[in-house]
Every structure is written in structure tokens, then in C-alpha cells.
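In: I need the structure of the sequence given here:
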Amino acid sequence: MHRIDTPTAQKDKFGQGKNGFTNGDPATGRRATDLNSDMWDAVQEEVCTVIEAAGIQLSKGEHTQLHAAIGRLIDEQVKTRLEKNQNGADIPNKPLFLQNVGLGETINLAKNAVPATRRINSKPLSGDITLWASDVGAISADAVGEITDNGTMASANTPGWWRVAVSNSDTVADFPTYPDGSKLYSYGYLFVEKIGEVWFQHYYAHIGANAKRQDWGTVPNTSRPWIVDYNTANKPTANDVQALPIAGGRLNGPLSIGTDNALGGNSIVLGDNDTGFKQNGDGVLDVYSNYTHVFRFIGNLVESMVSLKVNGNSVATGEVQAGNGSSRMTSNGDIFGSVWGNSWLSLWINNNFVADVQLGAGTSVVTWNNAGSWPNTPGYVVTSVWKDYQGENIDGIAYAPLQKRVGNQWYTVQGGTV
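Out: Next comes the predicted model:
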């Protein structure tokens, strides 16, 4: 089919590229639109094709065949279409239809859907409903109550969050308390739980400290004490955990470093369990090595219970004593002991050794032409002999006592006589 396209057609009569026909006007000299075989052939075939498509034989004398053909074609199409007034009842394969439109999963979910006759906490599901935490057994995100002055923490007996706004915690008998008796900061939130016949309370102060308690029963009670948690806002003291503070303190019992303690009492062991220090009485400090008592410190006295070896100089600013003080050596080197007659070595040497030797006062004797024996006295010795040039005999001798000094006393030696 096509629009008239002869030279006399009216161009674009029905729009761009849509030509039309025009009447001729002899008065103006306007020509009517010329028709040609192409145009009429197109009209003929368009009409005849519709009639024949409907299965109708062309009949020259009948002028309603086009109408009949259109009706028949429409009826044939309607037979394969759904009737509007059937509302889907005439769908031949309903499951396949639902599958094709993607409703299979929806239908499966609908099988397990809650019917509108169901209720939630007496609220029907036939329309929109508003649920609260209590409707479904949940805990509300909002505070369910408040504790103020002159109340009790135990009064918070409904599960959920309770606001705590206590200006004077002394008016709340069961307010959380530190071990030293002071109260926690009294503004915060209290969380209450109940599981079966067990209830829990958790208090969270705004400054970070928190405490908890738990008991059996249907509701909390004021007699149950609180357990205060340790955290960065509530750091434990050394006393809280029975530890020694870094500044020092009292340790009740033995101390072991790297091992157990076998010394017992007030002792410190190092490395192995029987080597260390032990206090064995008032002012008595003992040193042990493999449970052997090796040293004792008593006031101004240090005792060694075993042999003492000094690798190096041994320096004493006072006396060195042995035999529990029966033998002593002083700073001047003198030694006291029983071997020296319970006296000092210097005195014993002074009293028993010759300290000096001398010749006493001399005597001169003329021996020439004299008979005699000189010196015929014990301890005397000849000190000199003299002679002149005359004769053959000596003229004289000189002699003197040989003396020794013992201590401060001079003695003439004995013996020497004939």
C-alpha cells in the first residue's frame, strides 16, 4: 500500500511525506489529482487480501465482504484470548501461567504466611499494628523506670533499662558501694534482666564505674550485696588484691623469687627453695645456702657458721678475733691469746726474749808481777789486755759484766767461771 504520488497529488496534505488528493477547479485552472493504476492496484489488493485472509471467496456482487472478513478475523483472535468478565477463570493452565509471570516463589511464601485471623498480643493482623517491646517479650530501648532519692535499687524489678538520678545516695539503702564504704557515682543507668527464677542488676555510672548483683527469686531484694567491677575508672589498689604497693608495704608470709619457699617463716628465697634470708628472732638475720646455715647477723655482730674463704684482701677496722674472743689481733698487729699466757704477744716477747745486750761497768786489774785469776766472776768477760815493752808478761787486763735486757730489767748473764 502507498499514498498517492502522481504529479498532481497535493504534497504533504496530512503531514511531512503524507500526500493527499485535491479537487480540480476550472475557474482557477487548478487540476484535479490524477489517478494511476499503481494507486488503484494498491487499494484493491489491500482490501482483497483481508477478505481472502478470512477465508471468504471474492464475489463481485457483494459489498459487505470486507466487513465480514474483519469480523471473522476478530472472532478467531478472540477465541485465543481471555475473557475479561471471567477474571482469569478461563486460563487453561493456571500453574504454568503463574510460573510464567514469576509468582511461583510468592505463592510458596504465601503458603507459610500468617493468616489475617492471627493475633499478636491480642492485636489482629488484619491491618497495620503498632507493637511495643512488651508485646513480643523484648526489652525496650527506652527507660522503663527511674530511681531517685529515698528509693531502692531493688525497686527496679521490670526487665530493661532504668534511669538512676540520685542526688543523695545515702537515702538509697542498697546503692552500690566500694569496699571502703564509699558510694559509686549516683547518676547513670541500671539494666535489669530476669531469666527464669534468677534476676540480674547491672549498674553503669556515667563516669565509667559499674557494679552488678544477682540472686534467685522473683524480684530483686535490697539485702543482696553488689560486686564492683575493676576497670580504668576504678583501678584496684594493692590492698584490694592483697598485693604489695610499689611504694612498699607489709608481706605476711615467706617470699619466693623464681621458686617455692622451703625456709618458711619470715624468709626470702632466691632461685632455689632453700637458699636465701630468714629472720630467726628479734634482731637475728640468718643466711642459708641449700638449707645450710652459713651466716648470722645479730645487732653489731656478724657470725659465719662455716669456713670463710676470702679471695682478696680481708680488711677489718677493729680487732680480728678467734675462739669466741679468746684470741684477738688488734689493728697494731699485736695478738692476745692463751698461748702467750693470756696476755699480749708483744708483752710475752718482751718478757721472754733478750731485747738488748750491753757491757756493764768495767774493772781494770794490774796483773804484772801479781798472781790471780781475772775476772773470776760469773758473767764477766775480758774486754781488753795491755802490756808495755818491758818483760814478757802482760801488765794488766780490763773486764766487765756481760748484761742482757729482758723487758725493762737488765740482767748479768750467768756462767763462764772456771
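In: C-alpha from now on. contacts and neighbour counts both.
Out: OK.
In: longest strand in the protein, please.
Out: Assignment by DSSP state E gives strand 396-406 as the longest strand of the chain.
In: which residues are in contact with whatever helix or strand comes next after that strand?
Out: Sequence-wise, the next helix or strand downstream of strand 396-406 (DSSP states H and E) is strand 409-412. For strand 409-412, the external contacting residues (CA atoms under 8 Å, 6 or more residues apart in numbering) are 379, 401, 402, 403, 404, 405.
In: so the last one touches residue 351, yeah?
Out: What that stands for is residue 405. No - contact criterion CA atoms under 8 Å: residue 405 and residue 351 do not qualify, at 9.5 Å.
In: and those two? which has more neighbours close in?
Out: Counted by other CA atoms under 10 Å, residue 405 and residue 351 do not tie: residue 405 has more neighbours, with 18 against 15.
In: show the contacting residues for the more buried one.
Out: So residue 405 contacts 354, 355, 356, 357, 411 (CA under 8 Å, 6+ apart).
In: what is the nearest of the residues you listed to residue 187?
Out: Within the contacts of residue 405, proximity to residue 187 (CA to CA) peaks at residue 355, which comes in at 100.0 Å.
In: that closest one touches residue 347, doesn't it?
Out: No - applying CA under 8 Å, one finds residue 355 not in contact with residue 347, separated by 11.7 Å.
In: please report how far the nearest residue to residue 335 once chain neighbours are set aside lies from residue 358.
Out: In space, and not counting its chain neighbours, residue 335 is closest to residue 329: 4.4 Å by CA to CA, 6 or more residues apart in numbering. Look at residue 329 and residue 358: by CA to CA, to the nearest Å, they are 33 Å apart.
In: ok, residue 352 next?
Out: 17 Å.
In: cool, residue 79 as well?
Out: Distance from residue 79 to residue 358, by CA to CA: 174 Å.
In: again, but for residue 44
Out: 187 Å.
In: second input sequence below; structure requested for side-by-side comparison:
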Amino acid sequence: MTVKISGVLKDGTGKPVQNCTIVLKARRTSSTVVVNTVASENPDEAGRYSMDVEHGQYSVTLLVEGFPPSHAGTITVYEGSRPGTLNDFLGAMTEDDVRPEALRRFEQMVEEVSRNASAVAQNTAAAKKSASDASASASEAATHATDAAASSRAASTSAGQAASSAQSASSSAGTASTKAREAAKSAAAESSKSAAATSASAAKTSETNAAASQKSAATSASTATTKASEAATSARGAAASKEAAKSSETNASSSASSAASSATAAGNSAKAAKTSETNAKSSETAAGQSASAAAGSKTAAALSASAASTSAGQASASATAAGKSAESAASSASTATTKAGKATEQATAAARSASAAKTSETNAKTSADNAASSKAAAASSASSAASSASSASASKDEATRQASAAKGSATTASTKATEAAGSATAAAQSKSTAESAATRAETAAKRAEDIASAVALEDASTTKKGIVQLSSATNSTSESLAATPKAVKAVMGETNKKAPLNSPALTGTPTTPTARQGTNNTQIASTAYVMAAIAALVDSSPDALNTLNELAAALGNDPNFATTMTSALAGKQPKDATLTALAGLATAADRFPYFTGNDVASLATLTKVGRDILAKSTVAAVIEYLGLRELGTSGEKIPLLSTANTWTNRQTFSGGLSGELSGNASTAAKLKTARKISNVAFDGSSDITLKASHVGAFALGKTGSTVANDKAVGWNWSSGAYNATISGASTLIIHFYMGEGSCPAAQFRINYKNGGIFYRSARDGYGFEADWSEFYTTTRKPSAGDVGALPLSGGQLNGALGIGTSSALGGNSIVLGDNDTGFKQNGDGNLDVYANNVHVMRFVSGSIQSNKTINITGRVNPSDYGNFDSRYVKDVRLGSQQYYGVNNWQTWNFQCPSGHVLSGINVQDTGSNSADNIAGVYYRPVQKYINGTWYNVASV
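Out: Below you'll find the predicted structure:
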């Protein structure tokens, strides 16, 4: 089964990552997935992704448009994995997280040593092949040396024959003297001239061929040197060096062929020469070429010997480095690889030396052929001695010089062949050294594998790293086993049964050690400690209270002693601020306390009169003490003093007063006792006016005078009905004045003919602060503007509108059911559509802009296809045909340029294998048609 990995790909600010591709590359082969296969997923505009992933391990890479690939990490999907997000799988623990670091390190070491061992084996095989090639080159050099010696002997024999021919020619000189003079004047001279011209032309051809041979050999040497350097740079260079060596061999073969052609041309020149002088000169020239080639062979042999010596030293150093330690096996293998490449280079140099020796052999053979030609020329000179004695004599001298030069050339060729043999021997020694270094590198690699294998199998301990075995035991004392989650769970289960150190809740019958008496700290006290402490406390009490009975008797045997004491204390005066104030007075004699304020007490001086009054036991006694009692008994005279009548002395009346008092309120100047009527003072001195407010009644008619406007009646005026003038008419002002509270007064304004009812209210101390407000009735309904509504005929709504909810979009917006889903005007001519506060679409003049993916179920039928034609490919074709051909009939290769495909091949009808002779190929670009123009594609 697959496991679903889905979620939303977000960046650090919580925004969805757009234009991104999630790539999963298999890191290993599972039951359903092959290693290195790649799968991808493209999240939508909101960053949502969903993948059904097979079981296995994958490397996760994020490809975001405009940025380089980013490696996110590695995930492992198991058969029992639960569905989750990519973040869950990236954050999960992998096998590499739980594998010990040492084990991973040794696995890497084993893998690296294995790779190095393979490379060493390959380099060893290459070194063996190079050594074999060097041995073959040495054998060929020896053969060439033998051939050169034979050529030397042949040249010597040719010289002797030439000398004999010269002697014979001399002996016949006298006989043919006359004939020679005649021949000098006739055909012999003409024939000698023609032969000399032909010989000169052939010599020129030989010189040209020799120069071409020398240039080809130089090119071959340069190519071999370059390829050898590349071989030392890398392992792949060995293969390139092999190809270079092959090319060098081909060039050397070409050089040998050219030399052979030169030799053939020289032979033809010798045969064509009719005079011994010209033939001897050609032989001398050929001998000079042989000496030059032999010198080149000497130089090449010296270079080969030097390179072989260097290779021997380097191979020895490589062998020493390879045996240093198993830990440097990888480095040793790399060094062996380099040295094997250098051995290949020396083998190539040996091949060059062998080629040079072969060239020397060719030159020696050419010298031998020239010597044979000299012999034939000498014989021809002898036969024509009768024609010209002078030519015979010259032929003798030139033949002698030619023999000497050929002998020297043979000697030089023999020397160079010996040097080539020495170079081959050095190459064989280099081969042996390289094989020894490769063998020791293999041994070092094997030792490294053995060490890595041994270390990888060791168990970990408290002092070293290694492999750890898991165990579910909870009572093990081993220091080499690692606990499994099962063991940890079991231990945690037991731990959870224990009481916590912080505020433990103990159950059952817990025990604790009994501390010694007198301990005073935070440890738990046992029952034994408490009983001992109580016993000690009782024993330390007085004898009269050292038992519970004695304590109970001391408390009056009251089982509710605490309640009794609380009740008794409740009846006592509590200590408060009043008592505190009194207690703070400094008492003294003749001082009397009194209160000057709330809970503020003071002392007054107590005089003798004050003590006397306080000493009286009755009120009558006090009155008597003050002299306010009647003098005598009832019926006695009472003295009166009238200051109004300007009495200066008290007067007494006997028998009382008799008669009537005349007068009434109208005639009285002032009532003796004033009164109030409806809270209006009346003392009889003047009339009073009672208003409706005095008796709690409302005015029955107009109150006061007509006022100038509807705001003229003051808030604190008397309640009543007032008439006010407004705009040429009048209105009724009903005024209520209460005179207290937050709203002491209220007024109502009533217009005629149901012209409206208005009101206003006052605030205590401020009066009427607000203007009139109208009451709306069935005949005077409010307008839409009065109540802040839109009229049915339409109008302007300022601010956001929410249908079924409030708007969270703000500005000029309309939301439908959801507070962040609806329409919003964002700037002039811009109408935006929002869904869950996400801007998804915009309507502007002439176009519609979609910020999210548009899913269309039906067809899209545009009226204008111009935009489609300018953006999409309408057709595909192959462009103009092009041709790539070769003329040398050799091996070649060709790759189409980017964006092109092969469209045909050219097979030449040449030779017996005409079907294999491909002379060239045809290729054409792939083109796409967009908006009326054909474009070449970038790649196919």
C-alpha cells in the first residue's frame, strides 16, 4: 500500500510557496521502487500538495522557479507509516539517526577501500599490459639491431665490390682510352647528363620524403608526450594514453612507410643513374639521412631511459607509501593509480624508442640498398669504362667515399640499436617496479578491509564506540547493552507509581525513621516521635497540671471552654476608635472629658459650680440651685419685668390678669407666632400669593406673558402653559419644573394643525443643552436621512456593508454571509473579489484578472484568438536540411547540435564493403510555429 503525504507548503512567513516542484528521488531499491528513480509533485497556487508514496527511502529536493535546487532532506516511508505532511516525514527519525557514528564511519571506510582496491586492480592490469608492450618493443629493438649489423656487413661487402670494380675499370682504362675520348664527345656525355638530372630529381624526392618522415615522427612524439601527461593527471588518462600510444604507433608506422618509400625512391634513383658519380652522391646523401635518423633514435632512447629511471624511482616511492599503514590505504591506492599511469607513460616512451629503433633499421636498410645500388653502378661503370676512363676514375673515388659513409652509418645504427636495447631493459625494470607497487597497494587495501571488518564487528563499551545490542530487560547490569523503548516504558510505569518529591500524596501506611527528641527541621515526624514529644510535654508540666483530669478541673470541666470564652468576650466593649480617643487623654484632678468631634476627645476644667450641679440628685434640686423656682407657695406674687414697656423694675400682680385681647390679622401689626401656608411664610404683616406649584396643581390657563420665541422659557421657570411666537405664528410651550434631580425640568412644544410635537429636557445646573427633538407619528413619519437609512429610491451608503454578518474587508466592501468573503472597491475602476480574505479576482475596465487557478468544466470559446496565437504553438516542422561529410574514409563521429535531429545518411558505393562506407549525415532543426513565425527549438 502507498502512504499519503499531503499538506500545504509554506515559507517562513506562513505564505504559500508558489511555482514549486517537489522531487522525490529513491535512495535505494525497495520491493516496488528502483533506486535513483525520480517522482515529482506540483503544489497548487495555495501551496497544497498530495502524494501517494510507495514504501522506501527518498531524497527530497525543492525546485522553485528562479532559484537553484534546494535539498530539503531525506524521508523514509514504512509499511506502517501513518499519513502526514512532508514536514512530519522530514522531521521523523531515520535509520541513520539511530545507527552509531562509528559504524557509519567504518562502512564508509570499507566502501572507499573497496573502490580503491578495484582501481588498483585496473591500474595493475594496465601496468602489466604496458610492461608487455615494453617487452615487445625491446624484442623488436633487438631484432632491428641485428638487421642493422647485417646491413653494415652488406655495406662493407658492397664497398669491397666497388673497390674491385674500380680496379677493373682502371686496368681497362688504357685499353679504352681512345674509345673513352670518343664516348666523351658523343653518347656517353649525353647519357651521363640525362642520368644526372634523373638522379637529382630522385634525390630531391628522397629528401622530401625524409623530411615528411621526420615531421611525422616529431608529431608522433609530441602526441605521445601530451597523452602521457594526461594519463598522469587521472585514471581516465590511462585510456587516453593508450589511444595516444596507438596513434603514436600508427604515426610511427606511417613514418616507417614514408622511410620505405624514400628508400624505394633512392633505389630507383640509383638504378636510373647512368654514372657512378651521381649514384655515389645519392648514396652519400642517404647515408647522411641515416646518420640523422640514428641521432634522433639516440635522443629518443636517452629520453626513454631517463623516463624509465624516473618511473622506477616514483614506483619505488609509491610502494613505500603503500605499505605505511592500513588507514592510508585509500591514499596508497590513489598513488598506485598515478604510478601505474606513469608506468603506462614509460611503456609508451619505450614504444617510441622501439619505433625510433625501427626507423634506424629502415635507414640502415636504405644504406644497404644504396650500397647495392653503388655496386650496380660500379658494375655499370666497369662496363662503360670502355666509353670513358675519366668517369671510371671518378666512380672509383665516389664509390670509396660511399662505402666509408655506409660503414659509418651502419656503425651508428648498431650503436643506437644497442642504446634502444638498453632502453627496453629499463622499461622492463619499470614494469617490474610498477607491478611490485601495484601488488603492495593491493595488499594494503586488503589489510584496510580486514581492519575495517574487524573494527565494524566490535561491541561498543563505556570507553570506545562500536555496535550496540538492544535489550528490553529492566534489571540488567550490563554496560554493553542499550535499552529499548519497551524497557524505558516499563521503568517509567514503575516510576509513575511513586510519590513525587514535590507535595507527595501518600496513601496506605507509609513509614519514616524516628528522629531524636529535640530535632527541629523539615523532616517528617513519625507517630513515635509525636508520642514521645507529648509525653515529654506532660512530664514538664507542674505537678498540679500534669494529668488530663487536673487540666479539665482547671478549666471548670467545661467541654466547650473555647465557646464559653468566645461568648463571654462577645459581651465586652470592643476596642474601637472612641475608646482609643478616651484612653489617649491625660487625666488629672478637676478635669472633665468631652468630645470635640467624631472620636476626638478633650478635657475641660471642672469648677466648684460644676461639681455642685453634678452633685444634685434631682432636677428640682438643680432648678432650685439655679434660682429658677417659684418664690414661696402658690398664690404669691410673681414679679415681671417688661423691657418693651421700658420697665426698670419688676412689678407684681395679685389676683392675675382679666379681660379680652382685641385685634385680628388684618389689624395686627405682626402675628405673635408666624406661620407658613403651603410653605409660604405668613406673619400677618402682608398678603401672600399661592402659585399652582405651592399647592401641587398645574396651571389652568396661560402662564405669564407671551414670550418672544420657543426657547425663551427658562428651565427653572414655574411650571405652566406658555405662549411663544415663532415665524409669525405662535406655539404652545408646556413647561414642567421639578427643581431637583438630574433632570429638573422638561418642555414640550406643540404646533397647530398637528404640525408636530417636539421636546427638550434640562440638566441640573446647566439648563437646556440640546435643541428640540421631534416625536414621529403616523402622520409625520421620519425620512431615510432622519434615521440614517437608504431611501427606496436609492442613495449613498458610506462604509462597508455586511449581509448577515459584519464586514472584515473594510473600505467600500460588501460581504455575503462570511465576514471576509465578498466584493471590495480597491481604487478607481478596480472591483476585487475576496474569498476567506484571499484576493482571488479583479474586474477592471476592459479585462478580468484572476489571481488563482480557474477551473472550467465546459469549453472556452473566445471571440478573439489573437492572444492564443501569440502564446501557443500551432504547428511543428523540420527546418532546412544541413550536411556533415568526411573525405578521408577514416573513422569519424558526429553529434547533432542542440534542437536538431538526424534526417538521413550518405552511403558511398566504393570498394567491396560499400555498405559500410558512410560518407556523411543530413540533419535538420526542429521548428515551432507561434503567431505567424517559425522558431528553432532550444533542445529536443
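In: what would you report as the TM-score here?
Out: Remark: TM-score between the superposed chains equals 0.39 [TM-score structural alignment, normalised by the length of structure 1]; 194 aligned residues with a CA RMSD of 3.9 Å.
In: picking up where we left off before, neighbour count winner among residue 352 and residue 358 of structure 1?
Out: Set residue 352 of structure 1 next to residue 358 and count neighbours by other CA under 10 Å: residue 358 wins out with 14 against 11.
In: run a quick neighbour tally on the residue nearest to the more buried one when sequence neighbours are not counted.
Out: Nearest residue to residue 358 of structure 1, sequence neighbours excluded (CA to CA, 6+ apart): residue 403, at 5.1 Å. Per other CA under 10 Å, the neighbour tally for residue 403 of structure 1 reads 19.
In: how much space separates residue 403 of structure 1 from residue 95 of structure 1?
Out: Taking CA to CA, one finds residue 403 of structure 1 at 156 Å from residue 95 of structure 1.
In: where does the nearest residue to residue 203 of structure 1 once chain neighbours are set aside fall, secondary structure wise?
Out: Nearest residue to residue 203 of structure 1, sequence neighbours excluded (CA to CA, 6+ apart): residue 190, at 4.4 Å. For residue 190 of structure 1, the element it lies in under DSSP H and E is strand 187-195.
In: output the contacting helices and strands for that strand.
Out: strand 160-165, strand 198-205 (3 or more CA pairs under 8 Å, 6 or more residues apart in numbering; DSSP states H and E).
In: okay, the angle between that strand and strand 160-165?
Out: Going by axes from the mean of the first three to the mean of the last three CA atoms, to 10 degrees, strand 187-195 of structure 1 is angled at 150 degrees with respect to strand 160-165.
In: and the residue lying closest to residue 338 of structure 2 once chain neighbours are set aside, what element?
Out: For residue 338 of structure 2, ignoring the flanking residues on the chain, the nearest one in space by CA to CA, 6+ apart is residue 232 at 5.8 Å. Element membership of residue 232 of structure 2 [criterion: DSSP H and E] is helix 187-233.
In: tell me the angle of the helix or strand that that helix is followed by relative to helix 187-233?
Out: Next along the chain after helix 187-233 of structure 2, taking DSSP H and E as the criterion, comes helix 236-272. In terms of direction (the same axes, to 10 degrees), helix 236-272 of structure 2 departs from helix 187-233 by 170 degrees.
In: against which helices or strands is helix 236-272 of structure 2 packed?
Out: Looks like helix 236-272 of structure 2 contacts helix 187-233, helix 276-322, helix 329-383 (3+ CA pairs under 8 Å, 6+ apart).
In: how about a cut-off of 10 Å?
Out: Packing partners of helix 236-272 of structure 2 (3 or more CA pairs under 10 Å, 6 or more residues apart in numbering; DSSP states H and E): helix 101-171, helix 187-233, helix 276-322, helix 329-383.
In: one step back: separation between the residue nearest to residue 338 of structure 2 and residue 334 of structure 2?
Out: In terms of CA to CA, residue 232 of structure 2 sits 11 Å off from residue 334 of structure 2.
In: so what's in contact with the two at the same time?
Out: Jointly contacting residue 232 of structure 2 and residue 334 under the rule CA atoms under 10 Å, 6 or more residues apart in numbering are residue 340.
In: report the buried residues of the longest helix seen in structure 1.
Out: In structure 1, taking DSSP state H as the definition, the longest helix is helix 37-53. Buried residues in helix 37-53 of structure 1, counted by 16 or more other CA atoms under 10 Å: 48, 50, 51.
In: need those in a markdown table (columns: distance to residue 365 of structure 1).
Out: Shown next, in a markdown table, are the buried residues of helix 37-53 of structure 1 (distance: CA to CA, whole Å):
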| residue | distance to residue 365 of structure 1 |
| --- | --- |
| 48 | 206 |
| 50 | 202 |
| 51 | 205 |
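In: and which of those residues is nearest residue 99 of structure 1?
Out: residue 50 (36.8 Å).
In: so what's residue 374 of structure 2 up against?
Out: Here residue 374 of structure 2 is in contact with 155, 158-159, 161-162, 267, 270-271, 273, 276-283, 368, 380-381, 395, 398-400, 402-403 (CA under 10 Å, 6+ apart).
In: and the angle from the helix or strand containing residue 403 of structure 2 to helix 329-383?
Out: Assigned by DSSP H and E, residue 403 of structure 2 belongs to helix 389-456. Orientation check (the same axes, to 10 degrees): helix 389-456 of structure 2 against helix 329-383 gives 170 degrees.
In: packing partners for helix 389-456 of structure 2?
Out: Secondary-structure packing of helix 389-456 of structure 2 (3+ CA pairs under 10 Å, 6+ apart): helix 101-171, helix 177-185, helix 187-233, helix 276-322, helix 329-383.
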